[in-house]
Structure formats: structure tokens, C-alpha cells
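Visitor: structure of the sequence below:
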Amino acid sequence: MIVILFAISSCAKESDDIRNILPTASFTIEETKLYSGQEISFIDYSSDQDGEIVGWEWDFGDDNVSEEQNPVHVYNAEGEYTVTLQVQDNDNGIDLLSKKIVVLPAVNNSSLRIKIMTFNVHRGESASGVFNLDAIADVIKAHDPDYVALQEVDLNTVRNGKIDMAKVLGEKTNMNYCFGRAIYYQEGEYGNAILSKNNIDSEDNFVLPSINEERAALRISSKLAGSQSFSFVSTHLDYGEDNNSNTARINAAKRINDEFAINEIPAIIAGDFNDTPASECIAVLKEKWNFADTNNNPTFPSTNPVKKIDYIAFYPASRWTVVDVKVINTSASDHNPLLLTVDFNKVN
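Guide: The predicted structure is shown next:
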């Protein structure tokens, strides 16, 4: 986990006109992780109560400067740098703000490594039935994934005290979040969620075929390293072992293929598929998707796993290279999460 920004100094200088209210320097960085050789976007959020900002002076801490309002800069070496922005208003008042940033070593130009987790969080309850979002957040933070697919997530239900679980987990893990409803439940909603270290550029929710309980798939579009876009999907397929339930999962798999595995657009789908590796549902998905855990390690129940029902799969095969995949043993839920480390292969 990389902590990128924190303010280390701020000072202001009064202009000759004592009636002038000084400006306030402020800025942020668009990218979540910073790498040498990567374009880094600095976004100005400075303000002036009684006028306007007319000048910007950036010092990037590596002997390079800029007078643009929102500059883009490339660091040629890893390390810690102090970035300073000085702004000037139309009455010659100035303010400056400095922040430290950490620039990581350059990544392979042909690929980008990310970590994906899927975690059925059992509406916030541990394996012993105790509601504890701190325990779930601790599991996520301990393994530092870039994207997390969550299932069995409550939004404002009575049983969980009318809280927004996706928001709480996002805040506890310092990740962006979104929620997709499967059903209305106890004055609130119940469904899937996604946590992301990177920006969530768009989101949509798809109803899937089901027989026992309405199910859905939540999809986001997100950019890796600020430029490479992909789709990430969190889903939870229908339960049951009778023929009608099996048919519902097969039809859900067909819709997933039709909606998300198209036009060679890079995508990862993750979730609780409620079916075993030898099932027809998984066979249908394998027509389009490559599954990360080829050893089919069991994920459920968490206290003594005997069934593989939680999966991560990717499309198309040429855009992804599996580095590592493992089941994480925990009692924070009745499912064990699955963690994938994968290289995203860029296209020139």
C-alpha cells in the first residue's frame, strides 16, 4: 500500500493591498499509484474569495518547474519528492502549498500488475454469525488488492442498522466504491458491490436470469495507470441444486458471456457463482472466459472449505497473465476470499 500525499507546509504572503483576501493554494494528483516514466497529472484546486487566481508556479522537486495550471509531469527516477505549488491572485497576493509524493520504480512497459479479490461477505457477518465489518476490512487491507468484488452486501437494511455497507467498507479500506442492487430487502437493498483503488469511470447493473431469488451483475469501467481501461464485474449467481436452479445459472452464464465478453474488451469477472468447477454453468462461461484458479481450491464454508463456488475469470486470454492465485483462510465471513495477482498485457 502506497501512501502518496500529505501536506507538509503551507504559508502565505500578504500583498501591498491590506484589503486583499489572500488566495488558498490547493492541488491533488489524479493517479493513485505513481511510477517513474509515467505521466502524472497535477490538478489545481486553488481558490480566491475576492478575486481570481492568475498565476501558478509548480516545483516538482526534481529540478523541473511549470507555470501551467494543471501540468503533466514525468519523473525519471523512483524516490520521494516534494511538490510545491505557489499561486498568485489578481491583487498580487500569494499562497503556497507543499506535498510529498512517493514515486515507484518503473513498471514493465508491456504489462501492468494488479491484484483482484472476490469476497462474499455474508451481509457483514462472520462465520460464527457476528456482524463485524472491521474484520472484513482488515482482511482486505492485509492483502492490498486493487479491485474487490463483494457479494451479499446490504444497503440500508433493518437487520444491519440501516447502514451502507459498501460505503463503510470503502471508507475503512480507503477505496472507491459502488453498489448494485439485486433485490429490495427489509426497507433497504441487497446485492453486489465493488471496491477500487483507481477511479470508477462508469458503472451499470444487469439483472441476471434466476429462479429462487433475483440476481444481478455489477460492472464498472476503470483505468489502469491512468490510460488502460478495462471492465470489472462483481456477481452472485442463483443458488439451489435442482434442475430449475441449474438452468437459471446456465442462462445467467450465457448472458454474462453476451454482455461482458465481447469485442476483445479486457474484462475480469469475479464472484460467488454457486456452482462447482465441473458444472454446465462453468462450462458455458469457459467458452469465453479463462479461470484463474485452475487448481479449483475450495472456498466454502470458510471454517472447513469443501466446495469451490467462488471464482475469478478474465477475458480475452491474450490480455492477461496469471502470476499467482490463492484462497485466503479467514473466519470474517462464511466464504473464504480468492485473491488473484495478474499482469494486464498492454497493446501497442
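Visitor: contacts, neighbours, all on C-alpha from now
Guide: OK.
Visitor: check which helices and strands the helix or strand encompassing Ile312 is in contact with.
Guide: Using DSSP states H and E, Ile312 falls within strand 310-315. When contacts are defined as 3 or more C-alpha pairs under 8 Å, 6 or more residues apart in numbering; DSSP states H and E, strand 310-315 packs onto strand 111-120, strand 267-272, strand 290-291, strand 338-345.
Visitor: and with 7 Å instead?
Guide: If you count contacts as 3 or more C-alpha pairs under 7 Å, 6 or more residues apart in numbering; DSSP states H and E, strand 310-315 packs onto strand 267-272, strand 290-291.
Visitor: to Phe119, which of those strands lies closest?
Guide: strand 267-272 (7.0 Å; C-alpha to C-alpha).
Visitor: His28 is in contact with Phe42, isn't it?
Guide: His isn't right for residue 28; it's Thr. Yes: Thr28 is within contact range of Phe42, at 6.0 Å (criterion: C-alpha atoms under 7 Å).
Visitor: the structure of the following sequence is requested for comparison with the preceding one:
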Amino acid sequence: MSFNIAHGRGLSLYQGFHNSNSIRKNLEKIALIIREHSPDIVAFQEIDQSSHWNKHIDLLKHIQDETNYRYSEHGIHNTRFGRKPLCYGNAFLSKHPILSCEVYPFGEKTVGEKGFMEARVQIESQEIDIINLHLDFRSRRTRITQIESILERIKRLHLADNVNPPLICGDFNTGSKAFSDAVRQFMIRSAQHVQYTYHPQNERTFPAHFPSRGLDFVLAPKPYKVKAARAIKSFASDHLPVLIDFSLFSYAKKLETRVSSLS
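Guide: Next up, the predicted model:
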């Protein structure tokens, strides 16, 4: 599952209007969605560890406590100190052991910086790699630069020998149809090594109260057989969560799991 949880503010457009009780109520809505659909892995975007605008609540810990998931990793790519501190980024929540995790901010801004994190998860006897990203919302050119840095990472560690290509999930801040934007360009530029498909293909995820654009995707490489993909109707964030069901075929056995990306 991929879910941009909008810092726990729900459908509101402005972060500063919420007290701690309303933040916790929104987090309970998010936890309810996760409990209902029970994804093996959740990838969050816009999730705070300790920020003034959501009363220094550790959002990941709160959701983890409410869902009883055993494993988690927080990838911070925004940190600001001082009178109004901020500390937020992406995160993983998992039923299965997270063997390793690395975080890569795209830049050095203290507010509004995007980034990605990569985790290796052990599911039974199989290890899978997942990249959880959040791309820039303002500029197509910036998004292209950001996917280039992700592709460089993938080519260096995965695609050069076509072993264990990672799932890619998150908030792309662009649709899938624009040839010159991030989703299509990622698939085109990685195609010489491995073929990716995007999911869901005909769903809108933003804004949640009246979705008009698909911004949130899971990109699955060729070893993965996607069985189903959909956006989940909800009002816990300004984005809808995206859930995919897939099978991964290995030489020894077929591993079936469900990955949900929440943005």
C-alpha cells in the first residue's frame, strides 16, 4: 500500500489549523484503513516524526501502535530546528522484517524537500526491494531530475545485472499519461534493463473528496505479476491510498503477498 497521509491533517488544506485531538482522530482513520485491508507493507509519504504543526506527535509510532505492525522505518528528508521545528519524510510499515533501509533526500532544503527511501524486506524465504518516493509538485523539470537520481541508484545496485529490481511506489505528483513527465519517463529510461508497469492504471487519487487526478502509483518490474490494483475510497488524507496485490515467482516457489502504498 502507498499512502500520502498529509502530515495527519486529513482533508484540510492548511496544516496549522489542527489540535492534537484532531490529528489523533485522523491517525485513527488511517490505522482503520490499514487494519481493514491488512497490506503486508505500507509506504507512507508526508509522515512526521516530531513537527510543531502536528503537535510533535510521532505519526509513524502512533499508527504502528494502532495497527500492531511489528516493523517500521522512518526516512527523514526535512529537518528544521528552532522555535518551529520540523522533522518529516517517508516511512515504511511492515508485517515482515526490514533487513536494511537507506534514505536519500533530493536536496538540502529544511522545508518542502522531497526524497526517497529504499528498503529490503524479508518475506518468508524471499527478499524484495522497495523504493518509496515523493516527487516535487511544482516543476516537471525537477521531477525528471529526481527520477534520474533514483534511476542512477537502481542501475548501480539492481538493473546492471537485472537481479532483484525494486518495486517503486509513492506520490509522483504527476499523472501517468504525460509522455515527458516522471511516470512515463521512468519506465522509458529503465526499459533497457527491466520493464516496469504502473498501477493502478485507471484510478484517480487526488483530491480525496473529489478525485480528478491520479498521482499515486506502484511501479512493478517484470518479475512481479500484478493481480489487482485500486485506489481505496477514504477521507483520511487529501490523497487516496493505493493498494496492489501481486505474486512474485522465484525459481523455487511462488510467493504471494500484498503491498500497499499510502501517500
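Visitor: before we move on, back to that, looking at Thr28 and Phe42 of structure 1, which is more packed in?
Guide: Neighbour tally, Thr28 of structure 1 and Phe42, criterion other C-alpha atoms under 10 Å: the higher count belongs to Phe42, 20 against 13.
Visitor: and that one, how far is that from Leu97 of structure 1?
Guide: Distance from Phe42 of structure 1 to Leu97 of structure 1, counting by C-alpha to C-alpha, to the nearest Å: 13 Å.
Visitor: Ile250 of structure 1 too?
Guide: Taking C-alpha to C-alpha, one finds Ile250 of structure 1 at 57 Å from Leu97 of structure 1.
Visitor: and for Ala135 of structure 1?
Guide: Ala135 of structure 1 is 37 Å from Leu97 of structure 1, by C-alpha to C-alpha.
Visitor: just Thr341 of structure 1 next, same as before
Guide: Thr341 of structure 1 is 37 Å from Leu97 of structure 1, by C-alpha to C-alpha.
Visitor: and Val158 of structure 1, by the same measure?
Guide: 45 Å.
Visitor: just Pro277 of structure 1 next, same as before
Guide: In terms of C-alpha to C-alpha, Pro277 of structure 1 sits 55 Å off from Leu97 of structure 1.
Visitor: swap in Ser302 of structure 1?
Guide: 48 Å.
Visitor: contacts only, for the residue nearest to the spatial centre of structure 1.
Guide: Centroid-nearest residue in structure 1: Ser196, 1.0 Å away (criterion: C-alpha atoms, centre = their mean). Each residue near Ser196 of structure 1 by C-alpha atoms under 7 Å, 6 or more residues apart in numbering is listed here: 146-148, 175-177.
Visitor: so which of the residues you listed hold up in structure 2?
Guide: With both residues aligned by TM-score structural alignment, their matches' C-alpha atoms under 7 Å, the contacts of the contacts of Ser196 of structure 1 that structure 2 also has are 146-148, 175-177.
Visitor: tell me the one of those residues nearest Pro209 of structure 1?
Guide: Set against Pro209 of structure 1, the nearest of the kept ones among the contacts of Ser196 of structure 1 by C-alpha to C-alpha is Val148 (23.5 Å).
Visitor: just the element for the closest one, please.
Guide: Counting by DSSP H and E, Val148 of structure 1 is part of strand 147-155.
Visitor: so that strand corresponds to what in structure 2?
Guide: Per the alignment by TM-score structural alignment, strand 147-155 of structure 1 matches residues 41-49 in structure 2.
Visitor: who's in contact with the matching stretch?
Guide: 1-7, 57-60, 87-95, 132, 134, 170, 259-263.
Visitor: how does it look with 8 Å?
Guide: By C-alpha atoms under 8 Å, 6 or more residues apart in numbering, the residues outside stretch 41-49 of structure 2 that reach it are 1-8, 56-60, 74, 86-96, 132-134, 169-171, 258-263.
Visitor: before we move on, what about stretch 161-170 of structure 1?
Guide: Contacts for stretch 161-170 of structure 1 (C-alpha under 8 Å, 6+ apart): 124, 133, 136-137, 153-157, 176-179, 188, 193-195.
Visitor: against Ala142 of structure 1, how distant is the alignment partner in structure 1 of Thr67 of structure 2?
Guide: By TM-score structural alignment, Thr67 of structure 2 lines up with Thr173 in structure 1. Using C-alpha to C-alpha, Thr173 of structure 1 is found at 10 Å from Ala142 of structure 1.
Visitor: likewise for Pro277 of structure 1?
Guide: 28 Å.
Visitor: neighbour-wise, which of those two wins?
Guide: In this view Pro277 of structure 1 and Ala142 are compared by other C-alpha under 10 Å, and Pro277 has more residues nearby, 19 against 10.
Visitor: ok, the more buried one - contacts?
Guide: 283, 296, 308-309.
Visitor: Asp40 of structure 2: how many residues sit nearby?
Guide: Asp40 of structure 2 has 18 nearby residues by other C-alpha under 10 Å.
Visitor: all helices for the stretch 51-200 of structure 1, in order.
Guide: Taking DSSP state H, counting those that start in this stretch as the test, the helices found in the stretch 51-200 of structure 1 are 133-143, 165-173.
Visitor: kindly list the longest helix within structure 1.
Guide: helix 243-260 (DSSP state H).
Visitor: pull out the buried positions in that one.
Guide: 245-257, 260 (16 or more other C-alpha atoms under 10 Å).
Visitor: name the nearest residue to Asn205 of structure 1, sequence neighbours excluded.
Guide: Leu218 (4.5 Å; C-alpha to C-alpha, 6 or more residues apart in numbering).
Visitor: structure 2: which residue goes with that neighbour?
Guide: In structure 2, Leu218 of structure 1 lands on Met117 (TM-score structural alignment).
Visitor: I'd assumed Val103 was in contact with Asn78 of structure 2.
Guide: No: counting by C-alpha atoms under 8 Å, Asn78 of structure 2 does not reach Val103; the two are 11.3 Å apart.
Visitor: so who does the residue lying closest to Asp136 of structure 2 once chain neighbours are set aside touch?
Guide: Distances taken as C-alpha to C-alpha, 6+ apart put Arg143 closest to Asp136 of structure 2, at 5.6 Å, once the chain neighbours are dropped. By C-alpha under 8 Å, 6+ apart, Arg143 of structure 2 lies in contact with 135-137, 181-182.
Visitor: just those: which are in helices?
Guide: The helices, defined by DSSP H, take in Ala182 from the contacts of Arg143 of structure 2.
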